[in-house]
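**Student:** got a sequence here, can you build the structure:
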Amino acid sequence: MAGLALAGPTGAVLAAAGDVRALLTRTELDRAGALRSAADRDDFLAAHALVRLCAGRLLGRPAQSLTVVQSCGACERPHGRPRLVEAPGTGVSLAHARGWVAAAAADGPVGVDVEAVDGTDVDWRTAGAVCTGKELAAVRSDPDPRRAFLRQWVRKESLVKVGAGTLDEAARLDLPVYGREPPRWRGWRLLDWGGTQAVGCVAAREEMRLRLLG
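**Tutor:** Below is the predicted model:
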């Protein structure tokens, strides 16, 4: 069975999810409430609701019946890789970035990332730290360097989330350059998507289906 990824604007996801506060745990609601920005709170709530909707569709279960928890091996704070209490064998992942959210569920490890495309310039110091020389050259020569860099970033972030590497060693994840679809990378399938406002990627061992909301 193929895995499933869902992504879309925060507003569209909140509209589709209904009463998101009825879906989330007290811990998640407290984390959302601690965020100062209303936009950040909406992104958080939408992403945590979307991962339940995504997993629910994959498993054939109501989103309300699924509990998402996060834990960190380095501290006691409730963050880190998410997991489903009721289906620990199902991998789940979520992401949010300035008005956009994404989630994925699969029968095994899965990682998803999304980034909003804006008019800001590329931070070349960051780009040099996370890209290989070949990738960096491709980003510099692209007509839209910012978008080209974000494409590589979301690919690498999705691989980091499945444990294929770390952001500290992102330049060692030698991915095909922007503009070329990489169906696999060392056994991982990479599924890209993107429009004029956001780009994203999901990484998994299995085939993934993608549905864009809104």
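
**Student:** from here on, just use CA atoms for contacts and neighbour counts.
**Tutor:** Will do.

**Student:** any idea which helix or strand carries Trp153?
**Tutor:** Element membership of Trp153, judged by DSSP states H and E, is helix 145-161.

**Student:** from the contact counts, what lies against that helix?
**Tutor:** strand 110-116, helix 133-141, strand 198-204 (3 or more CA pairs under 8 Å, 6 or more residues apart in numbering; DSSP states H and E).

**Student:** let's see it at 10 Å
**Tutor:** Under the contact criterion of 3 or more CA pairs under 10 Å, 6 or more residues apart in numbering; DSSP states H and E, helix 145-161 touches strand 91-97, strand 110-116, helix 124-130, helix 133-141, strand 188-194, strand 198-204.

**Student:** now the element after the lengthiest helix in the chain, going C-ward?
**Tutor:** Longest among the helix segments of the chain by residue count, using DSSP state H, is helix 38-59. Downstream of helix 38-59, the first helix or strand assigned by DSSP H and E is strand 68-70.

**Student:** buried residues in stretch 32-52?
**Tutor:** 32-33, 40-52 (16 or more other CA atoms under 10 Å).

**Student:** list the contacts of Asp113.
**Tutor:** Asp113 is in contact with 7, 93-97, 101-104, 153-161, 192, 199-203, counting by CA atoms under 10 Å, 6 or more residues apart in numbering.

**Student:** separation between it and His96?
**Tutor:** 8 Å (CA to CA, to the nearest Å).

**Student:** to compare with the earlier structure, here is another sequence to fold:
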Amino acid sequence: MEKFTVLEGVAAPMRVINVDTDMIIPKQYLKTIKRTGLGKGLFSEQRYKDDGSENPDFVLNKPAYRKSKILVAGDNFGCGSSREHAPWALADYGIRCVISTAFGDIFYNNCFKNGLLPIRVSPEDLEKLFDDAERGANSTLTVDLEKQEIRGPDGGVVKFEIDPFRKHCLLNGLDDIGLTQQKQGKIASYEQKTHEARPWA
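**Tutor:** Down below sits the predicted model:
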């Protein structure tokens, strides 16, 4: 898993509450178990018209936000059904951080397992970040995980809380497999002792 240390990039404002996982990645894209290629389906029902052309009114289709790495979103982002494809689609598109006042629990947990940082902030701080994100090409934010702060284009700072274990995993690029591999020496030692004690097993 890619490490998350400091992320600097354009933040796209999405002033929509209760964005569920079906809106993030509609059901027709769930046939694959690959983590790549899902970026094209991200918010597809909002990004594209019925004829397949782009919807110019959708934020990620606006020139200033096409390469956004951060999403500033309304309350209760990622609610709805459990689908790991939602963080996969965000990551494949290039978004590594989502900022909101609240998240759906399963989506929130899935983000950490896939190298995305979901940040909870107060409604007041979210409003400040929306103001920053609505500056178009000048809406660059810097997310510093080690310092647990978001720095705005004018030097304003928003602090955030995060579970220390999840912070450690993101900083070191450790998903569940990576955490297990850290214990490879102990696992090998245990298996060797078990084989010596019970060679028939």
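
**Student:** TM-score for these two?
**Tutor:** The TM-score (TM-score structural alignment, normalised by the length of structure 2) is 0.25; 92 aligned residues with a CA RMSD of 5.9 Å.

**Student:** quick revisit: need the residues touching each of Asp113 and His96 of structure 1.
**Tutor:** With CA under 10 Å, 6+ apart, Asp113 of structure 1 and His96 have common neighbours Ala7, Ala102, Ala103.

**Student:** quick check: the gap between the last one and Ala203 of structure 1.
**Tutor:** Meaning Ala103 of structure 1. In terms of CA to CA, Ala103 of structure 1 sits 11 Å off from Ala203 of structure 1.

**Student:** which residues are in contact with each of these two?
**Tutor:** Joint contacts of Ala103 of structure 1 and Ala203 (CA under 10 Å, 6+ apart) are Ser93, Val110, Gly111, Val112, Asp113.

**Student:** following the strand ranked longest in structure 2 in sequence, what is the next regular element?
**Tutor:** Secondary structure of structure 2 per DSSP state E: the longest strand is strand 6-14. Sequence order places helix 21-24 as the next helix or strand after strand 6-14 of structure 2, per DSSP H and E.

**Student:** which helices and strands sit right next to that following helix?
**Tutor:** helix 44-47, helix 85-93.

**Student:** against which helices or strands is the lengthiest helix in structure 2 packed?
**Tutor:** Ranked by residue count under DSSP H, the longest helix found in structure 2 is helix 184-197. The helices and strands touching helix 184-197 of structure 2, judged by 3+ CA pairs under 10 Å, 6+ apart, are helix 176-181.

**Student:** for the helix it packs on, name the packing helices and strands.
**Tutor:** Looks like helix 176-181 of structure 2 contacts helix 105-113, helix 164-171, helix 184-197 (3+ CA pairs under 10 Å, 6+ apart).

**Student:** relative to helix 164-171, how tilted is the first one?
**Tutor:** Which is helix 105-113 of structure 2. 50 degrees (axes from the mean of the first three to the mean of the last three CA atoms, to 10 degrees).

**Student:** verify the stated contact: Glu28 of structure 1 with Pro82.
**Tutor:** No: applying CA atoms under 10 Å, one finds Glu28 of structure 1 not in contact with Pro82, separated by 11.5 Å.

**Student:** which neighbours do these two share?
**Tutor:** His48, Val68, Val69, Gln70.

**Student:** scan those residues and report the most crowded one.
**Tutor:** Neighbour counts for the shared contacts of Glu28 and Pro82 of structure 1 peak at His48, which has 29 neighbours (criterion: other CA atoms under 10 Å).

**Student:** need the helices and strands packed on helix 145-161 of structure 1 in a markdown table (columns: distance to Gly3 of structure 1).
**Tutor:** Formatted as a markdown table, these follow (distance: least, CA to CA, whole Å):
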| stretch | distance to Gly3 of structure 1 |
| --- | --- |
| strand 91-97 | 9 |
| strand 110-116 | 9 |
| helix 124-130 | 28 |
| helix 133-141 | 29 |
| strand 188-194 | 11 |
| strand 198-204 | 8 |
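
**Student:** out of these, the one nearest Arg211 of structure 1 is which?
**Tutor:** With CA to CA as the criterion, Arg211 of structure 1 lies closest to strand 188-194 of these, at 9.9 Å.

**Student:** tilt between the closest one and strand 110-116?
**Tutor:** Going by the same axes, to 10 degrees, strand 188-194 of structure 1 makes 20 degrees with strand 110-116.

**Student:** what is strand 188-194 of structure 1 packed up against?
**Tutor:** strand 110-116, helix 145-161, strand 198-204, strand 208-212.

**Student:** next, the buried residues of the longest one.
**Tutor:** So that's helix 145-161 of structure 1. Applying 16+ other CA under 10 Å to helix 145-161 of structure 1 flags 145-161 as buried.
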